[in-house]
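J.: the sequence and its predicted three-dimensional model are supplied below.
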Amino acid sequence: MQTHEIRRRFLEHFVKAGHTEVPSASLILADPNLLFVNAGMVQFVPYFLGQQTPPFDTATSVQKCVRTGDIENVGVTTRHNTFFQMAGNFSFGAYFKRGAMELAWSLLTNAVEDGGYGFDPEKLWVTVYLDDDEAEQIWRELGVPDERIQRRGMADNYWSMGIPGPCGPCSEIYFDRGPEYGVEGGPEADEDRYLEIWNLVFMQNERGAGRGKDDFEILGPLPKKNIDTGMGVERVAFLLQGVDNVYETDLLRPIIDKAQELTGRSYGVEPADDVRFRVIADHARTAAMLIGDGVNPGNDGRGYVLRRLLRRIVRSARLLGADKPVMGEFIKVVSELMAPSYPELATDFQRIETVAVGEEAAFLKTLSTGTKLFDETVDEVKAQGAKKISGTDAFTLHDTYGFPIDLTLEMAAEAGLQVDEEGFRSLMAEQRKRAKEDALSRKHAHADLTVYKEFVDRGATEFTGFDELATEATVLALIKDGVRVPVAEAGQDVEIILDRSPLYAESGGQIADRGSIVSSHGLKVAVNDVQKIAKKVWVHKSTVAAGQLTEGDTVLAQVDPAWRKGATQGHSGTHMVHAALRQVLGPNAVQAGSLNKPGYLRFDFNWQGALSDQQKADIEAVSNDAVADDFTVNTFVTDLPSAKKMGAMALFGENYGDEVRVVEIGGPFSMELCGGTHVQSSAQIGPITVLGESSVGSGIRRVEAFVGLDSYRYLAKERALLAGIASSLKVPSEEVPGRVEQLVERLKVAEKELERTKMAAVLSSAGTFVEQAQRVGKVLLVAAAAPAGVGAGDLRTLVQDIKGRFGSEPAVVVLLGNADGKVPFVAAVTKAAQDLGIKAGDLVSAFGPAISGRGGGKPEMAQGAGSDPAGIEAGLAALRARVAELAG
């Protein structure tokens, strides 16, 4: 049975049963919680929540869905798809469990000639939620024997969207594919053999925030008991078409066939090739559907997902042997396959094809340039005997050449290498931070770099800054707003490329030098930043302060001596802290990133858990002991194997050729491969003050410190602060900690006493509330605003106290607070009142709307909060009316 026929039969079955056929919603909805529509019920959420009145009591649809969490699994397994179709039927209070189960069972098991799918009932299994006796009994009545009904927990059989919204227990239908696909024992034993094809959700509750499938609060019941079901069209298709997986079905296999034609490779021969064929089939369909719904390739959000899918298609096709553009052919096949169900793919084909083909053309340019750089990087890493591509190289590929990190990871794996992902993420985070802090953040990576190509091809800028702070140089080029210009005038910002330069270009964690470019004819240029292009060409970001700068001029480039001094202190200080960390924590404290600038350093390292105060003190002490020892700083160039034999450590983010630069401080104390600038002896670093350490990610800690005069200024400020506190407390400085500890203890005692006094005052009002209770039928009712200043926690205590004073009488206690514009509330019902049919959770629905509140709980106690204090009186009136109704 073809997929379009499966869709048609599903919709026809439910339309005959009185359902309204609703077209699929767009994959993009105005829901901040969702990147794309990922379930069939998404467009109906306002109806389930009671926020809107549905124009129909029952509905049916086949919703197009995209889930992006499984992108890496696509192709690797045969079960994952990014795009899929979810056929569903929905009831908004018209019918519940029995109706949904009977309709699903009849469609699955009815004969093909009668409009059904013709599944053998003997091969169908079902699961129900742990305590859902009703559902189990209905399945029995429909003919499912006990041995093919399994009960499962919340993680498997309680459905929600993963975000706050409607939820409820569910029952799933599975098809037994037979012993050749796995072990016996039903879905609990093997979900490859027993394949889920339909999920019936009995949507009756609203969930709150939480994580995972079973870690969230149930806020309360929905206004109505609803039905939301989902049948996986692709899964039913491959079962009814007699193939092994979704990629063999009529809507995906033709894409693989086209890929075979375009690449010359065969599907089903090599496992690695099969993965690529499946990636192409899945992603081509998803991309066409996304573009059809208005998504365009971009660098973030939905656009980035689409770009990633399209680039994975191109990359897979290239690996399969395609040497020409392929995207147009794949989009054409997808359109022909899917248009019978989604005619917009045909009517809007030209736009969809243009977007996809345009992205392929751009990426092919990226691949041409970036692959060359990647291959050079691989050769360099292997020549060093290393196994990992640095985070800096991965970042350059991503930021300069448009390579997504997942593409770099794939290519590295194919080359037998790993990638320093932590380093890459660190650089990405640092870039985002700089972009926020500095309006002039580095933009090279996002610009057209062809203007620099001539100079990249020419060779590296000669860096003279290790030996001198001023260098005579020739101006090779002036670049303004991405365009090469012959002259730069006073007041203009310009990028300057020199043949030689003493100014350090940002790399290896050290930020760029500041300095100037001058000439004998009155030229004065302030150098604000220096960046590298393609790791070899120095670009001086500058402002012309006076005179005129012309391409070809001979100039004097010079480093700001004060800046360089601070920069060398910061960089050498980083080496000291690194060595101290390894002394104190051991060799497992592996570097994960660094940044140093004049007077400041930070060092990221792999470590689980926060450092103790003693460890931080030890790191600072070891660092300063090394400063006091006035170690000589030696630098020399050697080959990589010799450097490794000496024990030199490779610094994060550095790239190493056949020859490497070693920075040695105090012999065995610190020896690292490093291309940065350093002091001549450790004493020149000055004092090192560790500011603290913190977490910057899972398993990564960060130490920050001041060095040199910045360290002195920080300590002087701390000393002044301590002296001020000592003066206020009228004690010597050394007694301040003890005195502060005493004051903190006294404050804690006072706060506890204040809390006891406050609670006593709150509870003293309990008797008044009891005396003022109203008799409503057989029930005593306390429905009032809480005393002023009573918070949510105190409110619960007060309500419990009032409830307890009623003893065995039937009573209802509801208090609504008013704190900071919020309306916390607690409702309590005595056992005798519960016996009359009154439940605390049900009362919330009476007064909750008036205060824009939500909440829930058990029959004896419910709580929550609202956001509209103006509705308190109306809410209490509604509550009294509801209790009067329930109490007769």
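T.: Alright, I've got the coordinates. Residues are numbered from 1 along each chain as shown.
J.: going forward, measure contacts and count neighbours with C-alpha atoms only.
T.: Will do.
J.: next, count neighbours for Ile138.
T.: 16 (other C-alpha atoms under 10 Å).
J.: wait, a helix at it?
T.: Yes. Residue state for Ile138 (DSSP: H, G, I helix; E, B strand; the rest coil) corresponds to a helix.
J.: that one contacts Arg98, correct?
T.: Yes. Using C-alpha atoms under 8 Å, Ile138 is in contact with Arg98, at 6.5 Å.
J.: now the strands for the stretch 751-888 of the chain?
T.: 774-776, 779-785, 811-816, 823-829, 854-858, 861-866 (DSSP state E, counting those that start in this stretch).
J.: mind putting these into CSV with distance to Phe84 and mean neighbour count?
T.: As requested, those are exported to CSV (distance: least, C-alpha to C-alpha, whole Å; neighbours: other C-alpha atoms under 10 Å):
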stretch, distance to Phe84, mean neighbour count
strand 774-776, 56, 16
strand 779-785, 51, 22
strand 811-816, 47, 28
strand 823-829, 43, 28
strand 854-858, 34, 21
strand 861-866, 38, 22
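J.: export those to CSV and tack on distance to Arg278?
T.: Converted to CSV, the strands of the stretch 751-888 of the chain look like this (distance: least, C-alpha to C-alpha, whole Å):
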stretch, distance to Arg278
strand 774-776, 68
strand 779-785, 63
strand 811-816, 58
strand 823-829, 53
strand 854-858, 46
strand 861-866, 49
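J.: tell me how many other residues crowd the residue lying closest to Gly888 once chain neighbours are set aside.
T.: With sequence-adjacent residues excluded and distances taken as C-alpha to C-alpha, 6 or more residues apart in numbering, Gly888 is closest to Gly777, at 5.7 Å. Residue neighbour count, defined by other C-alpha under 10 Å, stands at 13 for Gly777.
J.: which outside residues touch the helix or strand His575 falls within?
T.: Here His575 is covered by helix 561-585, with elements defined by DSSP states H and E. For helix 561-585, contacts defined as C-alpha atoms under 8 Å, 6 or more residues apart in numbering pick out 469, 510, 513-514, 588-589, 591, 594, 596-603, 615, 618-620, 622-623, 626, 669-670, 672, 676-679, 682, 684-686, 688, 706-708.
J.: comparison target, given below:
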Amino acid sequence: METAEIRRRWLTYFENRDHTVVPSAPLIYDDPNLLFVNAGMVPFKPYLLGQQTPPWPRATSVQKCVRTGDIEEVGKTSRHGTFFQMNGNFSFGDYFKQGAIELAWGLITAPQPEGGYGLDPERIWPTVFRDDDEAFALWRDVIGVPAERITRRDEADNYWNMGVPGPGGPCSELFYDRGPEYGAEGGPAVDEDRYMEFWNLVFMQDDLSAVRSKADFDVAGPLPAKNIDTGMGLERMASLLQGVDNLYEIDEVFPVLDKAAEMTGKKYGAHSGHAASSSHPDDVHLRVVADHVRSSLMLIGDGVTPGNEGRGYVLRRMLRRAVRAMRLLGYEDVALPHLLPVSMERMKASYPELETDFGRISQIAYGEEDAFRRTLAQGITILDTAVADVKKKANGGSATLAGDQAFALHDTYGFPIDLTLEMAAEQGVAVDQEGFRALMQEQRARAKADAKAKKHGHADTEVWKELRELGATDWVAYQSLSAEGTVRGLVVDGEQVSELQPGQTGQVVLDRTSFYAESGGQIADSGVIKVDGATLKVIDVQRPVKGLVVHTVTVDGGPVTVGNAAYAQVDPDWRLSACQAHSGTHVVHAALRQVLGPSALQSGSYNKPGYLRLDFAWNSALSEATRSEIEEVSNLAVRQDLPVSAQYMTLPEAKEWGALALFGETYDEQVRVVEIGGPWSRELCGGTHVAHSSQVGAISLTGESSVGSGVRRVEAMVGIDALRYLGKERTLLSQITGLLKAQSSEELPERINELLIRVKESEREIARLHQQQLLADAGRLVSEASDVYGVQFASVDLGDGAADDARTLATDLRQRFGNDRPAVVAVTVTAKGRPSIVVATNDAARQWGVQAGALVKVAAGVLGGGGGGKPDLAQGGGTDPAKTGAALEAVEHAIGSTVTAR
């Protein structure tokens, strides 16, 4: 039975038993504690924790999940993977233990022709919590499982909690006996390889007052409403029903592994009688490829793009690990164009949007591979040189690559630290990880210093949960720019306070507000909140928890106390400009898709009064003609005065209607669809907008650039700011026209081209004169050459100059020496603060064993760097320009040592 069919049967079974089918949430989820959704219950946490009222009494889902905590272990065994799917059924105060157990048993044991999974009931082993006599009795007396097949286990195995005070409860896990060929007899307590766990039924019944560890906690009492949370691993069930050993061999994963094996000429499991347990490097690399290609496909599909931090770094790491695994298998050509389509073909049955969106997905993935191949070419050479140097200095002892060298590889060349660790380890060299992390921390601290107050002020959500329990904010930003309300809460430094003093900065929660909270790429409104005797200047508005709007303010007058009547007033000019920018973003997005095609999908945006930027999937720079066309299409849409409207509908209805969703956003069942000109622009959006496109005003594209593999960014000014921008451009153009004494701006290209030609001619003439000056003293340098045990040696330090100057002078001097006597020339120069040295030898010197490459390595070592080259001509460099004289002396000594040792 294919995995997609197992998934379909799950949803059908529970839907037929009054469960609402809830679509999988995106892997990027609005939870400050999670990088990705890592469990099937994550989207249901607010209901299970009692924070929100569930819209249905029972639900079911197949949730996409990614866990990256043990990414280094992926491939080393068949047990570790990153992407997986969790089938779940949930009850919110509806059925409890008996209902959950009966539903589970009915699905897994019903014959396949009747819509079940058809597992052999005699091979199913339930486990229960040690003290859960009720669950034990249900399995034995209601279901009919013999008592000897029901195992009692302790808190570590069969009690669920979140690791913090709150709900918890015993659980019952289901295991399947795969047979004696997989291990010893005796049930899950004896061998969990033979007895594979595939389903966990959590009976959420206790209110925990303290949680010290998974197995050590205090139960304060029963929960007021008992819930059910179950999770069945889809990949595990697939391996059971497909008769394979593990997730790498199921129908959604193995085709990628098989394709990688075909491309590299390897045979999976050829080195072991049991491929799944093989730790041979080839099998490990093949499993890495299979896992990471599928996980990357799903992450990009949900809007993640490669980057250097957070989610983007995880994706980048997986893509690059997959590419490098192929290289280690001996395949050095581009790999992802052969592998990613295979994964998409297997996954599209469950996620058809992957095929629809594959143009964007593949652009991003292939762009990242191309970038990584360039990174490898640069980084490997640098890393190999550094590793060889530390090994040489270690002189056979333990060698460690310095943290600053690893950081330079990462910061300058984009070489991931995990790749540095792997490649260094392969050559027997350790890496100073603590030094690297310290430098990374310094860099991040600098980059985030300005944003810390704003973005991290809401990191601790506990205080906001308490305020949310008082009721949701009545949010009227769509209907009005002002609102009368009451101060419901005041917060300073993460703690609730009773009042804010004059001049103080803090957060204010009102029961009703007209302020737009930052979301969907649109920054928060500006304005004031007036309280009796005080004016609060609003400097930020956020939604730290769902349903709660929080204003960051500075107080003028006051004090302000909880319970004060308040009047919220948004700055109307600010809001109008913000609406222009947000609507302008939709217009530019539609124009991009019209000009470039439907694969140019938005992957992120930011807009504020007068300015917008939009990131979209595309893997090459836009030409000037294309940029002009996009700008023209955008402004024509503005000129046409297209109607702008917003309406609410269910998410499936919106998708069927053709509305575009922003990647990475989490949407409720009811979503808001904003239209501009009907189907021309139809997007899911919670932002504020103008009423007609003409109100956007002018749109002027100001820039286009790359922001990552397969992702481009356009920037534009909007409305009056666009006109001001064009006015500045016109003034600048007029100034240049005057400076070049042109009659009109149309003459500028010709005038500038003439000027550039003259500049180039002048540069060539200057370079010619410089060369003449450089070589003018060549005869004197030859005549003044020193004698080093019979070898003529000319050395010169040019000081500051161009790197090519040293090579030019060295080769000229060597030619002047001829070949009658051995001769060596060494020239140093400092270009842009970094010293370099060139050494040249004639034929006679080389016959005496004096070689340029060996001499350069000696000199470069003095300069604090490295180098090499051919016996007749070599070049090196370093970091310390004060050592150029010492480097030339080192060359002279090395010549003497070589000659005297003959």
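T.: Noted; the coordinates are in hand. Not measured: the values here are computed from a predicted model.
J.: once they're superposed, what TM-score comes out?
T.: Here the TM-score for the pair of chains, by TM-score structural alignment, normalised by the length of structure 1, is 0.53; 539 aligned residues with a C-alpha RMSD of 4.8 Å.
J.: just checking, the residue nearest to Gly888 of structure 1 touches Ala884?
T.: Yes. Using C-alpha under 8 Å as the test, Gly777 of structure 1 is close enough to Ala884 to be in contact (6.7 Å).
J.: did I read that right, Val196 of structure 2 in a strand?
T.: Just to correct that, residue 196 of structure 2 is Met rather than Val. Yes. Looking at Met196 of structure 2 with three-state DSSP, it is inside a strand.
J.: that one: what's it in contact with?
T.: 175-178, 188.
J.: what about 10 Å?
T.: 124-125, 174-178, 182, 187-188, 236-237, 240 (C-alpha atoms under 10 Å, 6 or more residues apart in numbering).
J.: just the buried members of those residues?
T.: 124-125, 174-178, 187-188, 236-237, 240 (16 or more other C-alpha atoms under 10 Å).
J.: pull the contacting residues for Asn655 of structure 1.
T.: The contact partners of Asn655 of structure 1, by C-alpha under 10 Å, 6+ apart, come to 377, 380-381, 384, 389-393, 508, 535, 673-675.
J.: what remains of the residues you listed once you look at structure 2?
T.: Counting by both residues aligned by TM-score structural alignment, their matches' C-alpha atoms under 10 Å, structure 2 reproduces none of the contacts from those.
J.: and which of those residues is nearest to Met86 of structure 1?
T.: Relative to Met86 of structure 1, the closest of the contacts of Asn655 of structure 1 is Gly391; by C-alpha to C-alpha it sits at 40.5 Å.
J.: wait, doesn't that closest one sit right on Leu409?
T.: No. With contact defined as C-alpha atoms under 10 Å, Gly391 of structure 1 does not count as touching Leu409 (11.2 Å).
J.: and these two? Which one has more around it.
T.: More neighbours surround Gly391 than the other of Gly391 of structure 1 and Leu409, with 25 against 18 (other C-alpha under 10 Å).
J.: hang on, Ala720 of structure 1 in a strand?
T.: No. Checked against three-state DSSP, Ala720 of structure 1 lies outside a strand; its state is helix.
J.: helices of the stretch 151-300 of structure 2, start to end?
T.: In order along the chain, the stretch 151-300 of structure 2 carries the following helices (DSSP state H, counting those that start in this stretch): 155-158, 234-241, 254-264, 281-301.
J.: next, the mean deviation of the first one compared to structure 1.
T.: So the one you mean is helix 155-158 of structure 2. Superposing on structure 1 and averaging over aligned pairs (mean C-alpha distance after the TM-score superposition for structure 1), helix 155-158 of structure 2 comes out at 9.9 Å.
J.: may I see the buried residues of that helix?
T.: In helix 155-158 of structure 2, residues buried by neighbour count (16+ other C-alpha under 10 Å) are 155, 157-158.
J.: then stretch 805-817 of structure 2?
T.: Per 16+ other C-alpha under 10 Å, stretch 805-817 of structure 2 contains these buried residues: 805-807, 809-811, 813-814, 817.
J.: the residues you listed in helices, which ones?
T.: 805-807, 809-811, 813-814, 817 (DSSP state H).
J.: hmm, back to that, could you redo the buried ones among the contacts of Met196 of structure 2 as JSON lines and give each row distance to Gly435 of structure 2?
T.: Putting the buried ones among the contacts of Met196 of structure 2 into JSON lines (distance: C-alpha to C-alpha, whole Å) gives the following:
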{"residue": "Ile124", "distance to Gly435 of structure 2": "51"}
{"residue": "Trp125", "distance to Gly435 of structure 2": "50"}
{"residue": "Leu174", "distance to Gly435 of structure 2": "46"}
{"residue": "Phe175", "distance to Gly435 of structure 2": "46"}
{"residue": "Tyr176", "distance to Gly435 of structure 2": "48"}
{"residue": "Asp177", "distance to Gly435 of structure 2": "49"}
{"residue": "Arg178", "distance to Gly435 of structure 2": "48"}
{"residue": "Gly187", "distance to Gly435 of structure 2": "48"}
{"residue": "Pro188", "distance to Gly435 of structure 2": "44"}
{"residue": "Arg236", "distance to Gly435 of structure 2": "41"}
{"residue": "Met237", "distance to Gly435 of structure 2": "45"}
{"residue": "Leu240", "distance to Gly435 of structure 2": "46"}
